[in-house]
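Starting from these lines, generate the structure:
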Amino acid sequence: MEYMSQEGYDKLVAELRHMESVELPQVREAIAEARDKGDLSENFEYHAAKREQGRLLSRIRFKQRVLENARVIDTSRLGTDSVQLLSKVDMTNLTTNGKMRWTIASPHEANLREGKISIKSPIAQALLNHKVGDVVEVTVPAGVMKLRIENIQL
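Below is the predicted model of the structure:
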């Protein structure tokens, strides 16, 4: 079971619909055009279009499985007393004194550009269930980070 926000769920549904209604017909059209060009055994365009179709169908099946197992979290039932899925966490790196803010998201919603880290990441795992003021040690590839939780929001 995969828990996610309503926004993440809607985004996955939109991506799936786009793949099924726009990308798949384009690939099928490319296959038909390539097939019309003659001998399929040496037709590069045909083989490339077939590979693209296989890749696209694989992505569609993956997104369908994710959506089948997805559960949208009711944010009105979440609190801000401890870090959990969908929490926005303000923290200070005690080594560098740098400030950062991350939103704990499902793996399918994780996007560093948007400030969302996967709940399965080492930082999120270390922060889970901690409260404001707690100092958390996180083992990352660069060593051990000490983070102090400054604020938790939804």
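
C-alpha only now, for contacts and for neighbours.
Noted.

just checking, what's the longest helix in this protein?
helix 44-68 (DSSP state H).

Quick one: list the elements packing against the helix or strand following it.
Per DSSP states H and E, the first helix or strand lying C-terminal to helix 44-68 is strand 70-72. Packed against strand 70-72 by the contact rule (3 or more CA pairs under 8 Å, 6 or more residues apart in numbering; DSSP states H and E) you find strand 2-4, helix 6-18.

how far is strand 70-72 from where the chain is centred?
Mean-position distance between strand 70-72 and its chain equals 13 Å (CA atoms, centre = their mean, to the nearest Å).

Which residues belonging to the very next helix or strand once past it are considered buried?
The helix or strand immediately downstream of strand 70-72 is strand 88-93, counting by DSSP H and E. Residues of strand 88-93 classed as buried: K88, V89, D90, M91, T92, N93 (neighbour count, 16 or more other CA atoms under 10 Å).

One more sequence to fold, the one below, so I can look at both together:
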Amino acid sequence: MSKAFTRESDQEDDDEVPPLPPVAGGKNYITRDGYDRLRAELFQLMDLERPRVVEVVHWAASNGDRSENGDYLYGKKRLREIDRRIRFLTHRLEIAEVVDPSVHHGGDQVFFGATVTYADADGLETTVTILGVDEADSAQGQISWISPVARALLKSRVGEVVRLAVPGGVQELEVVAVQYPTPTKACREPRAAEG
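Reported below is the predicted structural model:
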């Protein structure tokens, strides 16, 4: 068969990024800020980066031999990466359920979006913010609401001791403080999740 009628790779276009494993109840909770960041990334890819790469690939293809044309080969690879990320972001935004944690401002019970300070048995205090799977950044002290620590802390109150299963047994954590963002005028007005 002629090389003109074969794909560059039979697997390259078909390798979908598998969606994250389903979470309890099939929910994909996310804050408005997290949703807006994912949406901004999606639009940046669709409106800016993808057209720019398409232009480079078109230019490189017009130069003739594509088999050894680095701009063409890299551009096609980059287009597949961009398209894969666009599909992933589109799917994650479609199933996102935007939650406003500021509705719990002033409360002492742990819910999604809370910044929780807890102490372990040695008295070492740790502060974490419980956020969505797609927005949590452990380097900033943020954990996903489906993580073991978050699952142990959810629905507890200040002063309560929760049990966390760890590889070495069970660890007890005392909830020391719970904080939520201050409500803003924009947060008080109901907003439907945009797609």
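
hmm, back to that, can you redo the buried residues of strand 88-93 of structure 1 as CSV with distance to I117 of structure 1?
Formatted as CSV, these follow (distance: CA to CA, whole Å):
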residue, distance to I117 of structure 1
K88, 10
V89, 11
D90, 13
M91, 14
T92, 16
N93, 16
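
Which residue, other than its chain neighbours, is closest to the residue in structure 2 that K116 of structure 1 lines up against?
Residue correspondence to structure 2 (TM-score structural alignment): K116 of structure 1 is matched to Q142. Leaving aside its chain neighbours, Q142 of structure 2 sits nearest to T129 (4.6 Å; criterion: CA to CA, 6 or more residues apart in numbering).

quick one: contacts for the one you found?
Residues near T129 of structure 2 by CA atoms under 8 Å, 6 or more residues apart in numbering: G113, A114, T115, V116, G141, Q142, I143.

Secondary structure element for the last one, which one?
Using DSSP H and E, I143 of structure 2 sits within strand 142-144.

Residues in contact with that strand: which ones?
V128, T129, I130, L131, G132, V133, E135, A136, D137, A150.

Would you mind finding the match for K99 of structure 1 in structure 2?
Under TM-score structural alignment, K99 of structure 1 pairs with E125 in structure 2.

That match: neighbour count?
14 (other CA atoms under 10 Å).

Would you quantify the distance from the closest residue to it other than its chain neighbours to N63 of structure 2?
Spatially, and ignoring its direct neighbours in sequence, E125 of structure 2 is nearest to A119 (4.2 Å; CA to CA, 6+ apart). For A119 of structure 2, the distance to N63 of structure 2 equals 64 Å [CA to CA, to the nearest Å].

Trace I152 of structure 1 over to structure 2, please.
So, by TM-score structural alignment, I152 of structure 1 is matched to V178.

Next, the contact list for that match, please.
V178 of structure 2 makes contact with G107, D108, Q109, V110, A114, T115, V116, T117, R157, V158 under the criterion CA under 8 Å, 6+ apart.
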